[in-house]
Each structure stands twice: as structure tokens, then as C-alpha cells.
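K.L.:
All I have is the shape, not the residue letters:
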């Protein structure tokens, strides 16, 4: 069985031009399945991301007795069972590489009336889960993690109590986990954030008719209410669009239009940072889908300059930082990233993964505990990159290869399908030629 994929990518000769639509937003796809399953009635979803991560969430709810039809042509139909209608799965819930699935389900399962165990692949099994387990225990959850707070997670459903919780780190997954647990808790659950994080859970709960209050950095809800089925239209994922935003920004004479991309204000750090670097990016045809702002994004080539990335933008671009570092490698001067220690506990240690890759191809860098300095260059070489099974590292060096003097070979790319299953095909359509080798 072939269980590894390598990408071989060469420098592009022609500008990148065209009009493309990247797949649906992964964060919204997860939440649409979860809340559709917990609602009363039929929920229809359009634009669902058919990647491994969101499919792991879908499979978990099927195993808990929810009737889900699809995906077919990016559409789902979910027959909700209500917040107390889930059934005990016969086996462990296997969540693959999806940290979102695991952390959000930990909150959900803590309030059920049955025992469950959730587990994942090697990468997910190395990621920290005490960040959700500790506050869930404060709510009364009976939850047990493995060594050093890692998966698998064993949960015995229990009656929960609402709490006031001041977030020690900026994490949308932790916030969302506790809000979902709060649906099953007695009284009020109040979350206080120290920094802004993506707010898809809050917006989605409102779509499903659940009363939730948001005021500045405080989010609160009272447990015990029902969710009402609705129809959800999912925009294209800005995290996926980011790779092409950078590609068009660094290849001379390029111009791309990315269609119907989600521009949630808690997600547009990548646009804000690129604009600060000098990128030519415009938002067109702005509209709103199911409480989420959407726009076409037009990007043209322009010379980029190195910057100190504003710390307040880091949580708004946490998933896009690897590809932003590729932009930095092609910018004039030094780009400094700080306040990004969260990158060290993603699918890989993304600070180290990116630093090792840059060193391999001749891009000078200096690593810090919470960030990295990148010294931009007009010339870097080809080389052999280990992506460490991290889909965003793999796709970032694919874009970096477009300016390299020789081909770049990127190893361990199979997990690209977790978030962007048609990345290679879409890239090839606009002149980014990716040779895929299965081994």
C-alpha cells in the first residue's frame, strides 16, 4: 500500500493568471456537521469541504447514530437528533489528523450519558489536549488523557456545570470546546479571551438559533436550549486561498481572482499582513453567507518588503503563518515573527519545520522560542524538504519552489488532503506544475 506522497516542483516561467475557487472552509465545515447533527430537523449544507479532517468529524457523528446523506457535489443533508439524541458508538472514534475534531468533540462528549474514547493518528497523538481537559474537568467532566496530556482521550459522560474561564492562550478550539460543553451545562458558561480568535462557533450557534452573547472579549451562553435546523452555505477557505495569494504576489506579472472566499474579520490576518508587506490585494463583490462575510479576492504581483509582523495579527493568521514566511523569504529585508509559540504544537513544530526547510534551500533565518526571523533573498536554491507530515508546510514549500533556482522535492505530502484535496489539480490549472510521486 502506498502511504507516502512526494511533490516535485520547478520554478515557474510564466506569470500566474486566472480565476479559481478553492474548497470550502474547513473550520465552518466541522461546525456545520456538529451543530446540524445536534439540531432538531433537517440541515442542508452546501460547499462542504471533502477533506480528511472534516470527513473525520462527519464519520464520528454517523457512528453516533446521526443520519447524514452525502457528501455529494459538496452537499450534505443531515437529519438532526437533538442535543440529547446521540447514541453510544460501538467503537473508538478515530479522528485521523484532525485536532479540531478531537478538541470540539471532547467538549460535546463530556456532556453525554455514555462512555467514549477518541483517538487519532501519530501526528494528532502528539498534540496537547490538557488545554481542553483541564477546563472541562472544572465543569465536572470525567476526562482522562494519555501521557503528558496527549491523546487518546477517555470520557465518561457526566452532568456539567457552567464556569467562568479566562483563556490562558488564544485558541479558537479551546473556546469552542467549552462553549459546546456549555450547551450541556447547568447555568452560564462564560469565556474571557486575552486575544481575538476565530469566531465561527459563535456565528454558527446563532445560525442554529442558540442564544449566545458576545461583548468585546467575553462570550457567554446558558446551557439546556435546543438548536433548530437551518441551511448552511460554506464559503471558500481563506487558509487555502492564502497559498495562491502569496504565489501571485511573488511571481512577476501575475494576477489571480479567488472566488467567494470567507473574509471573517477573525481570519483575515493573512490579508492584513500581506498588505503591510506591500501586496496588491483588493476585496470585490462583498456579501454575506449565513452570518459569514464573503468576497472575491483579486491579487496582483508587486514587490514585497520585510516587516515586523504585528503581534495582534498573529492569532488572526495562525494557520497562514507558514505561507506568510514564504512571502517573507521573497521580500526585501528582514521579516520578524514573534508571539507565535502556538505554531510549535500544530501538526508539526511549524517554526522548526519551516526553519529547516529554509536552511535547506539557502534562505537565512534565525529561530526564537515564539517565532523566527526570515532574511529575504532574490535567489534561493532547490533542495529536499521534509514536511514532517504537515500539510501546510508541504503546500508552503510548493509555493516557495516557484522562485527557486532548481527543483524542490517535498516529502511526506499525503496529509495535504486533510484540508485541500484538490491542491495539485487546482495548482496545475493555473500553471503551477506539481509532479506527484506515490511511494
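P.N.:
Yes, it's here. Quick caveat, the model's predicted, so the values are computed rather than measured. Numbers count the residues shown, from 1 in each chain.

K.L.:
going forward, measure contacts and count neighbours with C-alpha atoms only.
P.N.:
Will do.

K.L.:
In the stretch 301-439 of the chain, mark out all the strands, start to finish.
P.N.:
Ranges of strands in the stretch 301-439 of the chain, per DSSP state E, counting those that start in this stretch, are 334-337, 365-368, 371-375, 383-386, 408-411, 434-438.

K.L.:
Pull the residues that contact the fifth one.
P.N.:
Translated: strand 408-411. Outside strand 408-411, the residues that touch it by CA atoms under 8 Å, 6 or more residues apart in numbering are 4-10, 382-388, 394, 397-398, 401.

K.L.:
mind putting the strands of the stretch 301-439 of the chain in TSV, distance to residue 70 and mean neighbour count included?
P.N.:
As requested, the strands of the stretch 301-439 of the chain are exported to TSV (distance: least, CA to CA, whole Å; neighbours: other CA atoms under 10 Å):
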stretch	distance to residue 70	mean neighbour count
strand 334-337	41	21
strand 365-368	45	16
strand 371-375	41	22
strand 383-386	35	20
strand 408-411	32	23
strand 434-438	28	14
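
K.L.:
Pipe the ones you listed into TSV and attach distance to residue 45 per row.
P.N.:
Output for these, formatted as TSV (distance: least, CA to CA, whole Å):
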stretch	distance to residue 45
strand 334-337	37
strand 365-368	42
strand 371-375	38
strand 383-386	36
strand 408-411	35
strand 434-438	31
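
K.L.:
Out of the ones you listed, flag the one nearest residue 78.
P.N.:
Across these, residue 78 has its closest neighbour in strand 434-438 (35.1 Å, CA to CA).

K.L.:
Quote the end-to-end distance of stretch 255-269.
P.N.:
21 Å (CA to CA, to the nearest Å).

K.L.:
Please identify the buried residues of that stretch?
P.N.:
255-264, 267-269 (16 or more other CA atoms under 10 Å).

K.L.:
try this one side by side with the last:
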């Protein structure tokens, strides 16, 4: 899939951010809500679904495999499922765009159905390795033919009945775990995943909510998730909370831009996803939770964030699984702190939409921030709250989180910062720049 023409954007230093905003629905939960609704018998209702390109790729794929998916004018989605085992042969390749989550989870779904599907993606996704998913799914009987290096495009020939396995994750990966569990739904017997390091648990929560026979046990080996196959899923009414990964950009922006005071509403605070807020608080960020509640089985709160001076820390490596997508914007916060922040234990950043460690070294260097690169992270020497030099041009590398992170950094740069392509932001947060503009306009209105 060719990437559209680049959309460059130049960003200037910002005044205070104020006001109340919400963030789009959680991307991880949105993907899973569509997939499991498509496997339920009956019609599920989904509110708050993230309508970014990644999630829309999942919706398109599930339609190709037989699910009826519609959207009301008020933004509510309805999914009439085909039942576990009922996926149909897609008539053409499943186009995944930039979505690694769609790709890996759909590989799991297809692996235990008697269908064959080809998955393709854009240049960024086609460079990402899929071997870590291919290995366990092949053990279950799927025949997967990938491009050199275990990359897209690839073809999955599902096996039915598939073979249940007990698989210990060699690296912490919620996507690999979820792919195996989704394959296990249509596999007779008990499929087990052992994760020595706990990862985000949206799949387990949602599978249980749809009626799957699933248990989670903490053992000496780690966290053991067991799923009884040939499941019968029941349709659900799902309310998707706001995405903490999207909220993180606004939280860091308000933290580093002097005079800021914002409220970000309806933020999902699943403890397997909220590591970024823990790390920021360790650095001195002023983040207060208001109206804590549970929505759709997920903990949610409104976050009030006020500007605060930050100090350097050694980021606890055990936080990595709960904030792996948020490291780029954490690096931006560290660039504004006093002292040298060290973040290690984040090997997974090397195989995201881009090599996010190398990408952030280049991007921060272009705006005058000193870094030291490690195999598994970065050390960043902060400005002590002074404006960053800025004035550079950033390569987003087709990575939405790199583009958004540097947009936040540009807000405290003395010179304007140009990002070569912000189009990838649409994959996860289509209204990101409009939201930032709203927070700036609120301040201007208050001052007028």
C-alpha cells in the first residue's frame, strides 16, 4: 500500500494550554471490541470507538470475513457477528495500512479457521517483524508464508481443528499473547499463555466479558492465562474509554508549557497501561485524578494537569510493559527536566512503527537536545525548564507517536520546528492538532 503524499507541519512555541478536552477511544480496546463482536452470535453495540485509520482497517477486515458492521450518525457502531468458527474466506487481501495490532491479532483469528488470507500493509508496517507471532501460531497448526525476514505481505492458511498449546512468551508482548488467545477461541481443548512479565490485559478482560471460559493465575512461572476453546461468545454493549496513550501527549504538553492547566476527561487507567502517568509523577508532574469510576470493566478517571517543574529520574524498567508506546513523549518530558534522565529496559521500542530509540535520538538532536543511546533506551540531558533550541526539521518515519511527540516538544522550543509528515497521526488520533488548537484558543479567549 503506497503512503499518501507527505503532510509537513511547522509548529511554533505555545502559550499556556487551558480548558477541558476528551481524547479518542482507546485503540487497543477498539480493535478487540470489533474482533470479539464479530465472533459473537448476535449484535453488539460499541460506543466511543476510535475512528482512526488503524481501527478502521480492523473493521474493514472483519467485514471481508463476514461480519456486518455499521455506524450510526451519532457515532455508535453495531456489529452483527458470525460466531466463533464462522469467519468466511476473504475475497481479496486484507489491507492493514500501518496497524501492527490489526495484523498480529487477525493472524491469530485466522489461524484456527479453515480459511486462507493474505495480509498486506504500508511501507512502515511491512518493515516490522512478525516472526514472534508466526512461531506460536505455527505450533497450533497454521501454515504461514511470510516475506523475507518474517514480514508482510504474508499468507495465513488456518488449521481447523487447530492444536491447543501452552506457550511461554519469550518477550513481553500483549499482541503475541492476544493472537494466541484469539486462535484458542476456535481450538478444542485448553490454550495457555504464560507471561513472565505482565502486559496489558484488555484481551483477558474483554474475552471474559463476552463469556469466554478464561482463567488467570499467578504462578512461580509468571501470569498464566488459560482459555477453553470452541467458545460461544455473547454480544455485548461496549463503552470504550479514552485512550491513555493519546492522553499522554496532552498531559506532557500541559506539564511542560508554563501556565498550563487542563482537564482531560474519561481517560482509561488500566494499571497495565498507566505507567506513563506513574513515571511523570516520579518526575514531579502535577496530575490529579478526578471522578474515578469503572466503564466497561475498565478503570477510568478525569485527569487535571497543571504545569510543574520536572526533575530527572532513572525510569523504573519494570514500568516498560505498561508504557511502551509512551516512551517517545516521556523522552520529551525528560528533555525539559532538570538533570539527566535514564530510561532502560525498553528493547521493544526497536521494533515499533519505527525504531523509536534511533528515531527519537535523531529528532531530539535536531532540536538541540543531548542524548545518549543504549540498545534498550536513552539517557536525556534536560534543559531545566528553559526553552529548547528548536529550529530543526524532524523525520516522523511514518510513525504517529514520533510525530505527536515532537509536536509537543515544539511547543516549548525557541525556534519553530517542522515535522516532515504528520499524516500518520491519523492512524490513532485524527483530531490531535485540532485538540491542541482548542486548548490554545481557550487561553486566548480567557485573556481577551
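P.N.:
Yep, that arrived. On a predicted model such as this, the values are computed, not experimentally measured, just so you know.

K.L.:
Produce a ChimeraX select command limited to the buried residues of the contacts of strand 408-411 of structure 1.
P.N.:
Here is the ChimeraX command that selects the buried residues among the contacts of strand 408-411 of structure 1 (16+ other CA under 10 Å):
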select :5,6,7,8,9,10,382,383,385,386,387,388,394,397,398,401
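
K.L.:
Which parts of the stretch 151-300 of structure 2 are strands?
P.N.:
151-157, 166-168, 190-195, 214-219, 222-228, 237-239, 261-268, 286-295, 298-306.

K.L.:
quick one: which helix or strand includes the equivalent of residue 37 of structure 1 over in structure 2?
P.N.:
Per TM-score structural alignment, the equivalent position to residue 37 of structure 1 in structure 2 is residue 38. Using DSSP states H and E, residue 38 of structure 2 sits in helix 27-39.

K.L.:
what does that helix rub up against?
P.N.:
43-44, 46, 49-50, 55, 58-59, 62, 67-68, 79-87, 101-102, 202-203, 206-207, 210, 233, 235-236, 238, 240, 243, 428.

K.L.:
Over to stretch 328-345 of structure 1?
P.N.:
Stretch 328-345 of structure 1 is contacted by residues 127-128, 250, 277, 303-309, 311, 314, 318, 349-352, 363, 368-378 when judged by CA under 8 Å, 6+ apart.

K.L.:
From the opening residue of it to its closing one, how far?
P.N.:
22 Å.

K.L.:
Tell me where the longest helix sits in structure 2.
P.N.:
Criterion DSSP state H: the longest helix present in structure 2 is helix 432-447.

K.L.:
I'd like to check the angle between it and strand 261-268, please.
P.N.:
140 degrees (axes from the mean of the first three to the mean of the last three CA atoms, to 10 degrees).

K.L.:
For the aligned residue in structure 1 for residue 8 of structure 2, which non-adjacent residue is spatially closest?
P.N.:
Aligned by TM-score structural alignment, residue 8 of structure 2 pairs with residue 6 of structure 1. Spatial nearest neighbour of residue 6 of structure 1, excluding adjacent residues (CA to CA, 6 or more residues apart in numbering): residue 411 at 4.6 Å.

K.L.:
how about that neighbour, what's its partner in structure 2?
P.N.:
By TM-score structural alignment, residue 411 of structure 1 lines up with residue 420.

K.L.:
Let me know whether my guess that residue 13 of structure 2 is in a helix holds.
P.N.:
No: counting by DSSP: H, G, I helix; E, B strand; the rest coil, residue 13 of structure 2 falls outside a helix, being coil.

K.L.:
just to revisit the earlier point, now the strands of the stretch 151-300 of structure 2 in a markdown table, with distance to residue 364 of structure 2?
P.N.:
Output for those, formatted as a markdown table (distance: least, CA to CA, whole Å):
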| stretch | distance to residue 364 of structure 2 |
| --- | --- |
| strand 151-157 | 29 |
| strand 166-168 | 37 |
| strand 190-195 | 34 |
| strand 214-219 | 40 |
| strand 222-228 | 37 |
| strand 237-239 | 37 |
| strand 261-268 | 26 |
| strand 286-295 | 24 |
| strand 298-306 | 24 |
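
K.L.:
Can you tell me which of the ones you listed is most buried?
P.N.:
strand 261-268 (a mean of 24; mean count of other CA atoms under 10 Å).

K.L.:
Over in structure 1, find the residue span it aligns onto.
P.N.:
The aligned range for strand 261-268 of structure 2 is 255-262, by TM-score structural alignment.

K.L.:
any idea how far the closest residue to residue 119 of structure 1 other than its chain neighbours is from residue 64 of structure 1?
P.N.:
Distance criterion CA to CA, 6+ apart; nearest residue to residue 119 of structure 1, sequence neighbours excluded, is residue 152 at 4.5 Å. Using CA to CA, we find residue 152 of structure 1 at a distance of 18 Å from residue 64 of structure 1.

K.L.:
swap in residue 132 of structure 1?
P.N.:
Here the criterion is CA to CA. By it, residue 132 of structure 1 lies 22 Å from residue 64 of structure 1.

K.L.:
between these two, who's got more neighbours?
P.N.:
residue 132 (22 against 17; other CA atoms under 10 Å).

K.L.:
ok, that one - contacts?
P.N.:
Counting by CA under 8 Å, 6+ apart, the residues that residue 132 of structure 1 touches are 103, 106, 107, 174, 177, 178.

K.L.:
now, among these, which is nearest to residue 290 of structure 1?
P.N.:
Nearest member of these to residue 290 of structure 1, counting by CA to CA, is residue 177, at 21.4 Å.

K.L.:
Show me what that closest one aligns to in structure 2.
P.N.:
Counting by TM-score structural alignment, residue 177 of structure 1 lines up with residue 179 in structure 2.

K.L.:
Tell me which helix or strand the residue lying closest to its match once chain neighbours are set aside sits in.
P.N.:
Nearest residue to residue 179 of structure 2 in three dimensions, chain neighbours excluded: residue 108, at 4.1 Å (CA to CA, 6+ apart). Here residue 108 of structure 2 sits within helix 100-111, counting by DSSP H and E.

K.L.:
Could you check the angle the following helix or strand past that helix makes with helix 100-111?
P.N.:
Remark: after helix 100-111 of structure 2, the chain's next helix or strand is strand 116-120, criterion DSSP H and E. Angle, strand 116-120 of structure 2 to helix 100-111, by the same axes, to 10 degrees: 170 degrees.
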